[in-house]
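Novice: Task: produce atomic coordinates for the following.
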Amino acid sequence: MEENTAAVQTPLTLLGLGAMGTALARAWLAAGHPLTVWNRTAARAESLGAEGATVARTAAEAVAANRLVVACLLDDASVRQTLADTDLTGRDLVNLSTSTPGQARALADWAQRRGARFVDGGIMAVPPMIGVEGSGGYVFYSGSTDLFETHRDVLAVPAGTRYVGADPGFAALHDVALLSAMTGMFAGVAHAFALIRREEIPPRDFAPLLEGWLTGMAPFVRLTAAQLASGDYVTGTESNLAMMVAANETLLNTAREQGVGTELLTPYLDLMARRLADGHGAESDTGVIDLLLR
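Specialist: Just a heads-up that it's a prediction; the model follows:
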């Protein structure tokens, strides 16, 4: 059967062939896309050239080859340096390099002044998930709605797509917000394993209990969102702040008994105590979010 879809026919350029860039390249090649690649270290492009990619000698040559240009480089500075001597007029630039929301907004302005449409992306996947159906990997996109709609099918080849708004900073913001929550979870997991570390409790036996507990606690995220939206931090609360702060002393005392540092817990527990001292004992701990705002 002849394949003649727009997605298969759309050519694109990829700048950057690290682990993620190479995974993206192979996904697009496997889907039949004519692909031009460039990498600062040219040797990394050789295997992709053997797999059917066109290897450009310079970034300028790569950008000139196609309307759709995807950057997957180290950071914001690398993107600007790579694109400094290229002609972006009429190009659709998709930045999949890690950045902050502010950097993404500034890069969007910079690209638009040079004649390009711009979309920023935040990749919620690791390289082995790219191009694998059902892996669960996806990419946040934000910026030019027209660019995203034009290239939606192409962008969906390596991983799922989630467009989160016209503000170019929103993809990076969603990315970092989720990663920040993950980091907090990792901190809690580390503390939990530290508590049992010196006991005759096999970590492999404890792991499914911990996993099940974290999964069971996950729905509180939706309660927090509902309370933030309504401004009512009391309705729906089962364990209020006064109860939680009273129980926190047991968490600290247990850590001390086990010879475990409390530095992963105390910043959050201190914020809870501050919120309680301000007279919010009947609330959930949602109000802690307000204390974080500067």
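
Novice: drop to CA atoms for contacts and neighbour counts, all remaining ones
Specialist: Will do.

Novice: Lys158 against Pro127, yeah?
Specialist: Heads up, residue 158 is Pro, not Lys. No. Taking C-alpha atoms under 8 Å as the definition, Pro158 is not a contact partner of Pro127, at 9.9 Å.

Novice: Between the two, point out the one with more neighbours.
Specialist: Neighbours were tallied for Pro158 and for Pro127 using other C-alpha atoms under 10 Å; the higher tally belongs to Pro158 (24 against 17).

Novice: gap between the residue nearest to that one when sequence neighbours are not counted and Leu173?
Specialist: Distances taken as C-alpha to C-alpha, 6 or more residues apart in numbering put Gly131 closest to Pro158, at 4.3 Å, once the chain neighbours are dropped. Applying C-alpha to C-alpha, to the nearest Å, one obtains 24 Å for the distance of Gly131 from Leu173.

Novice: again, but for Ser47
Specialist: 34 Å.

Novice: And those two? Which one has more around it.
Specialist: Leu173 (20 against 12).

Novice: Next, that one: secondary structure please.
Specialist: Classification of Leu173 into helix, strand or coil gives helix, according to DSSP: H, G, I helix; E, B strand; the rest coil.

Novice: next up, for comparison:
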Amino acid sequence: MEHSVGNAARTNVSVLGLGDMGTALAAALLAAGHRVTVWNRTARKADALVEKGARRALTPAEAIAAGEVVIVCILDYAAVGPLLADDGAGEALKGRVVVNVTNGSPAEARELAERVSGLGADYLDGGIMAVPEIIGQPQAFVLYSGAEVAFRAYREVLDAFARSVYLGADPGLAPLNDLALLSGMYGMFGGFLHAAGLVRSAGGNVAEFTRELLVPWLRAMADSQLPAMAEQADSGDYGATGSNLAMQVSHDAIGDVSRAQGVSTELFGPLWELMKRRVADGHGAESVGGVLELVHPRGGGA
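Specialist: Below you'll find the predicted structure:
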């Protein structure tokens, strides 16, 4: 191997799995000047990358042996095991750095890290916060957790994909934070879909409403409210700085109007019920942030 820290352009990198994301990662590595070996169960998916300069491996073991850094980007953790059990793959892993960007749980990440370490390799778990189309662009970032020495040594390689964010030595931190970010995203999507239903129920233009009103409003709320709520989540002090919970649940305007307009309250309803419950429990003077104690009571642990 010819790698030396700080000389990322001479790094041998292997990519196992060439779906849309794996292909985007391999293409970004090639564009950054790395020597890339690729493997996919359906071999023809490597054709375009081979034309760009990648080397095709016929087996997972061959791909692993060719790389100092081995990127695994397949369907799920259950599919990673058979790759590592491929004839010769376990032996080939010794001395490598495995970067697994497959979606999964913290427990799966820790279990895989233990298995990879037992085979003599360093392990990093990764959570890709991007779609394939924006890999290599400034707005993309990837979360990493696991072997810090490996992350520091190969950060320049990882930066070919996106901004690299290291969270700590626990391999489970990347998938946990990945899922936390996605949960925030889906909550936003849920709010948007309910808002779109209300606007459309009155014959409004959803695109114009979103562009001119909703996006600026959400940006303002995200900037002004979320940091304060986050501090409350850490401190446990949910004192209201504006409208308290009791005032917010004093009447169900959103629900009443939604039902009158023929818009389901299935997206908004669960949060509304939690807000009412928190007030009923005697916390009406708090901010909406206090609902967190119903979702995850302080000191509740995992």
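
Novice: Give the aligned range of the lengthiest strand in the first structure in the second structure.
Specialist: With secondary structure taken from DSSP state E, the first structure has its longest strand at strand 117-124. Mapping strand 117-124 of the first structure onto the second structure (TM-score structural alignment) gives residues 122-129.

Novice: Trace Glu286 of the second structure over to the first structure, please.
Specialist: That one, Glu286 of the second structure, aligns with Glu283 by TM-score structural alignment.

Novice: brain fart, Lys94 of the second structure
Specialist: Taking TM-score structural alignment, the alignment pairs Lys94 of the second structure with Thr89 from the first structure.

Novice: Next, count neighbours for the residue nearest to its match when sequence neighbours are not counted.
Specialist: Distances taken as C-alpha to C-alpha, 6+ apart place Gly115 nearest to Thr89 of the first structure, at 4.2 Å, with adjacent residues excluded. Other residues lying near Gly115 of the first structure total 14 when counted by other C-alpha under 10 Å.

Novice: three-state assignment of Gly115 of the first structure?
Specialist: From three-state DSSP, the assignment for Gly115 of the first structure is coil.

Novice: Now do it against Ala181 of the first structure, distance only.
Specialist: Between Gly115 of the first structure and Ala181 of the first structure the distance is 37 Å, computed by C-alpha to C-alpha.

Novice: Also Ala111 of the first structure?
Specialist: 31 Å.

Novice: Next: Thr250 of the first structure.
Specialist: The span separating Thr250 of the first structure from Ala181 of the first structure equals 24 Å under the rule C-alpha to C-alpha.

Novice: got it, and Asp205 of the first structure?
Specialist: Separation of Asp205 of the first structure from Ala181 of the first structure (C-alpha to C-alpha): 25 Å.

Novice: list the contacts for Tyr144 of the second structure?
Specialist: Counting by C-alpha atoms under 8 Å, 6 or more residues apart in numbering, Tyr144 of the second structure touches 124-127, 164-168, 171, 173-174.

Novice: Could you do Thr22 of the first structure as well?
Specialist: Under the criterion of C-alpha under 8 Å, 6+ apart, the contact list for Thr22 of the first structure reads 16, 48.

Novice: let's see 10 Å
Specialist: 14-16, 37, 44-45, 47-48, 72, 127, 130 (C-alpha atoms under 10 Å, 6 or more residues apart in numbering).

Novice: Could I get the full set of strands for the first structure?
Specialist: 12-15, 35-38, 54-55, 68-71, 92-95, 117-124, 138-143, 160-163.

Novice: The fifth one against the second structure, how far on average?
Specialist: Its matched residues in the second structure lie on average 0.5 Å from strand 92-95 of the first structure after superposition (mean C-alpha distance after the TM-score superposition for the first structure).

Novice: Just give me how far that strand sits from the chain centre.
Specialist: 17 Å (C-alpha atoms, centre = their mean, to the nearest Å).

Novice: who touches that strand?
Specialist: By C-alpha under 10 Å, 6+ apart, the surrounding residues in contact with strand 92-95 of the first structure are 12-15, 63, 66-73, 75-76, 79, 104, 107-108, 111-112, 115-122, 141-144, 146-148, 150-151, 155.

Novice: Derive a ChimeraX selection command for the buried subset of these.
Specialist: The ChimeraX command for the buried members of the contacts of strand 92-95 of the first structure (criterion: 16 or more other C-alpha atoms under 10 Å) is given here:
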select :12,13,14,15,63,66,67,68,69,70,71,72,73,75,76,79,104,107,108,111,112,116,117,118,119,120,121,122,141,142,143,144,147,148,151,155
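
Novice: Which residue lies nearest the spatial centre of the second structure?
Specialist: Among the residues of the second structure, the smallest C-alpha distance to the mean C-alpha position (C-alpha atoms, centre = their mean) belongs to Asp178, namely 3.0 Å.

Novice: what sits against the counterpart of it in the first structure?
Specialist: Under the alignment (TM-score structural alignment), Asp178 of the second structure maps onto Asp175 of the first structure. Contact criterion C-alpha under 10 Å, 6+ apart gives 98-101, 121-124, 139-141 as the residues in contact with Asp175 of the first structure.

Novice: Ala166 of the first structure too?
Specialist: By C-alpha under 10 Å, 6+ apart, Ala166 of the first structure lies in contact with 119-120, 141-146, 148.

Novice: and if you look at Gln227 of the first structure?
Specialist: For Gln227 of the first structure, the contacting residues are 221, 233-237, 283-284, 286-287, taking C-alpha under 10 Å, 6+ apart as the criterion.

Novice: between those, which is nearest Arg275 of the first structure?
Specialist: Checking the contacts of Gln227 of the first structure against Arg275 of the first structure with C-alpha to C-alpha, the nearest one is Gly287 at 6.9 Å.

Novice: I figured the closest one hits Gly279, correct?
Specialist: No. Gly287 of the first structure is beyond contact range of Gly279, at 11.1 Å (criterion: C-alpha atoms under 10 Å).

Novice: who touches both of these two?
Specialist: Shared contacts of Gly287 of the first structure and Gly279, defined by C-alpha under 10 Å, 6+ apart, comprise Leu241.

Novice: more neighbours, the two?
Specialist: More neighbours surround Gly287 than the other of Gly287 of the first structure and Gly279, with 21 against 11 (other C-alpha under 10 Å).

Novice: Can you get me a residue count around the nearest residue to Ala63 of the second structure once chain neighbours are set aside?
Specialist: Closest residue in space to Ala63 of the second structure, ignoring its immediate chain neighbours: Ala57 at 5.2 Å, by C-alpha to C-alpha, 6+ apart. Residue neighbour count, defined by other C-alpha under 10 Å, stands at 21 for Ala57 of the second structure.

Novice: what sits against Ala57 of the second structure?
Specialist: By C-alpha under 10 Å, 6+ apart, the residues touching Ala57 of the second structure are 14-16, 37-40, 43, 46, 63-66.
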